[in-house]
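In: Test case, fold it:
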Amino acid sequence: MSKTAKKIKFKLQGFNNLTKTLSFNIYDICYARTAKQRKGYIEYIDEVYNAERLTQILTNVAYIIDANILNIARQDYDPQGASVTMLICEEASISLDSKISTDQEPGPLPDAVVAHLDKSHITVHTYPESNPHNGISTFRADIDVSTCGRISPLKALNYLIRNFDSDIVIMDYRIRGFTRDKGGRKHYIDHKINSIQNYLAKDTKSLYQMIDVNVYQENIFHTKMMLKQFDLDNYLFEIKALDLSQYEREKIERDLRREMMEIFYAENIPKI
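Out: Sure thing, here's the model as predicted:
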């Protein structure tokens, strides 16, 4: 990592042209026993994460990362799913010499939202689906926060993870392009970063097992997270573990764990 990445001391020639993009997939895993329950789960997800609710979540993301909202487009889909796209830009009142924190520290949790949005875009797309063969249902939310300038999408990580029932989170952070200082020298990064994990709150990190794959020389950072603890009741839709036989509980737990491992490692695991 270059020395200029450790502290911002250089004076820019005009606007900061670096593009910082945080992309991640959030998965919620569930077991719905019957076709009616599977249909009910999809309807529940569509209601809880409809376009209106997603718009409010993304609006709060904009506030967290100090950006202004320029335009919003949103859509609920038939039979299921929703999308929201926001055009954003850096806060107009921020001058070139003002300080914006780029420290590797957690951003606010859901009950501590402050600020505004501005400079590129935020998008979310939801994908509820169900496996008719084993009753496993999954809800995936794909979220992209892309900013130009000094504002950082990483500050919204904890808020987003807490706003979805996140069993698995797969995150990518990349800095693209370059910006110039007044001497004409190119700068390919404007803040220090060792890992996306450094932007997660301690209590969030304690809940997940995590794997990093980072390509520092390319300013590419990748982190995968999967919940450590497993309580079957947290994964059952409209039924309780006590309502099931021991055989059913063991089979459902095996199927749920296999589903989570397959998503986490991105490969199909043979049944034992």
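In: drop to CA atoms for contacts and neighbour counts, all remaining ones
Out: Will do.
In: could you say which helix or strand contains the residue of the chain most remote from its centre?
Out: Relative to the average C-alpha location in the chain, and by C-alpha atoms, centre = their mean, no residue lies farther out than residue 183, which sits at 36.8 Å. Here residue 183, judged by DSSP states H and E, is contained in no helix and no strand.
In: Please name every helix or strand in contact with the longest helix along the chain.
Out: Taking DSSP state H as the criterion, the chain has its longest helix at helix 246-265. Applying 3 or more C-alpha pairs under 8 Å, 6 or more residues apart in numbering; DSSP states H and E, one finds that helix 246-265 makes contact with strand 19-31, strand 136-148, strand 168-176, strand 220-227.
In: Going C-terminal from the second one, what's the next secondary structure element?
Out: In the C-terminal direction, the helix or strand that comes right after strand 136-148 (DSSP H and E) is helix 157-163.
In: follow-up on the earlier one: now do the contacts for the residue farthest from the centre of the chain.
Out: Residues in contact with residue 183, defined by C-alpha atoms under 8 Å, 6 or more residues apart in numbering, are residue 13.
In: Distance check, it against residue 8.
Out: In this structure, residue 183 lies at 15 Å from residue 8, with C-alpha to C-alpha, to the nearest Å as the measure.
In: again, but for residue 259
Out: Between residue 259 and residue 8 the distance, using C-alpha to C-alpha, works out to 44 Å.
In: Following up with a second sequence; could you model it the same way so I can compare the two?
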Amino acid sequence: MEKEVKRLKLHGFNNLTKSLSFNMYDICYTKTVADREAYLQYIDEQYNADRLTEILTNVSNIIGANILNIAKQDYEPQGASVTILIAEGCLHSVGAEDNSSAPGPLPETVLAHLDKSHITVHTYPEYNPIGGISTFRADIDVSTCGEISPLKALNYLIHSFDTDIMTIDYRVRGFTRDITGHKLFIDHNITSIQDYIPELVKEHYQMIDVNVYQENIFHTKCKLKDFDLDNYLFGLSKEQLHPGEVKRIEAKLRHEMDEIFYGKNMDRINL
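Out: As a prediction, this is how the structure comes out:
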């Protein structure tokens, strides 16, 4: 028997604005200039504007939005952006809105009510001119007004990218009123963004939380624990490298990942 969902009785429309920022990094070692250019070309093709539009369209379906407009652009020499405007919509669904602190679908149709919100993505292929490290970054923002939280799309986003490092922010702004006129500054319980990430995913990441509960601001950083050098090499394999070079490249990659994860330049070791 399905558990009955207790719904808030509001005065008019739910005016709370809920914003999810999902920031991911993919790190790679490119030994030569040719390898670096090939990696950037691969990323550009793998995450071009059409592919990103498909991902954001699926996010729209997960949170139950009607798409009003899509603007997309591939850039030269690399990078892409997509912006989707979404409006209030009702999609057929089994059951009511789900605001529980649990991972969202991958994906399933969810009923939601949204009004004049947006979803955006921008990509930033980048490389270090010294040392052979190349980085791909994607920033996705999902902003909704309504009952369902954009955190329900987080599980799908995590599985849509090859992610070494994730920085995730969630915030709730404004207020809505119940039928007695009482202000509600948040309409669902949340202790951490980690509540919306599956356990099988969390097992693979080192995670740090910074939460400001009185301001409805939530922040989680994740760094992949598993480290197999072959997953970070482009254009060659570990077997082709001298043991000393393997050690040096691994140190470079770990140093790069630590700087991104902790958000600061760190003392350089002998790389």
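In: For residue 252 of the first structure, which of the helices and strands packed on helix 246-265 of the first structure is the nearest?
Out: strand 19-31 (7.5 Å; C-alpha to C-alpha).
In: Residue in the second structure paired with residue 195 of the first structure?
Out: Alignment of residue 195 of the first structure against the second structure is given by TM-score structural alignment, with residue 192 as its counterpart.
In: what's the spacing between that match and residue 185 of the second structure?
Out: Using C-alpha to C-alpha, one gets 17 Å for the distance from residue 192 of the second structure to residue 185 of the second structure.
In: what does residue 133 of the first structure align to in the second structure?
Out: Residue 133 of the first structure maps onto residue 130 in the second structure, with residues paired by TM-score structural alignment.
In: Am I right that its match is in a strand?
Out: No. Judged by DSSP: H, G, I helix; E, B strand; the rest coil, residue 130 of the second structure forms no part of a strand; its state is coil.
In: Who are the contact partners of it?
Out: With contact set as C-alpha under 8 Å, 6+ apart, residue 130 of the second structure has no partners.
In: same deal with the one 10 residues further on?
Out: Under the criterion of C-alpha under 8 Å, 6+ apart, the contact partners of residue 140 of the second structure comprise 21-23, 119-122.
In: Out of those, the closest to residue 68 of the second structure would be?
Out: Using C-alpha to C-alpha, residue 119 comes nearest to residue 68 of the second structure of the contacts of residue 140 of the second structure, at 11.3 Å.
In: So the closest one is in contact with residue 81, correct?
Out: No. In this structure residue 119 of the second structure lies outside contact range of residue 81 using C-alpha atoms under 8 Å: 10.9 Å.
In: which one in the second structure is aligned with residue 168 of the first structure?
Out: Aligned by TM-score structural alignment, residue 168 of the first structure pairs with residue 165 of the second structure.
In: Which secondary structure state does residue 100 of the first structure sit in?
Out: Using three-state DSSP, the three-state assignment for residue 100 of the first structure comes out as coil.
In: That one pairs with which position in the second structure?
Out: So, by TM-score structural alignment, residue 100 of the first structure is matched to residue 97.
In: Now do the contacts for that match.
Out: Residue 97 of the second structure touches 5, 110-112, 147-148, counting by C-alpha under 8 Å, 6+ apart.
In: Could you do residue 205 of the second structure as well?
Out: Applying C-alpha under 8 Å, 6+ apart, the residues near residue 205 of the second structure are 222-226.
In: Just the buried subset of the residues you listed, please.
Out: With burial judged by 16 or more other C-alpha atoms under 10 Å, the buried subset of these is 222-224.
In: Need these in a markdown table (columns: distance to residue 77 of the second structure).
Out: Formatted as a markdown table, the entries for these read as follows, by distance: C-alpha to C-alpha, whole Å:
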| residue | distance to residue 77 of the second structure |
| --- | --- |
| 222 | 29 |
| 223 | 29 |
| 224 | 29 |
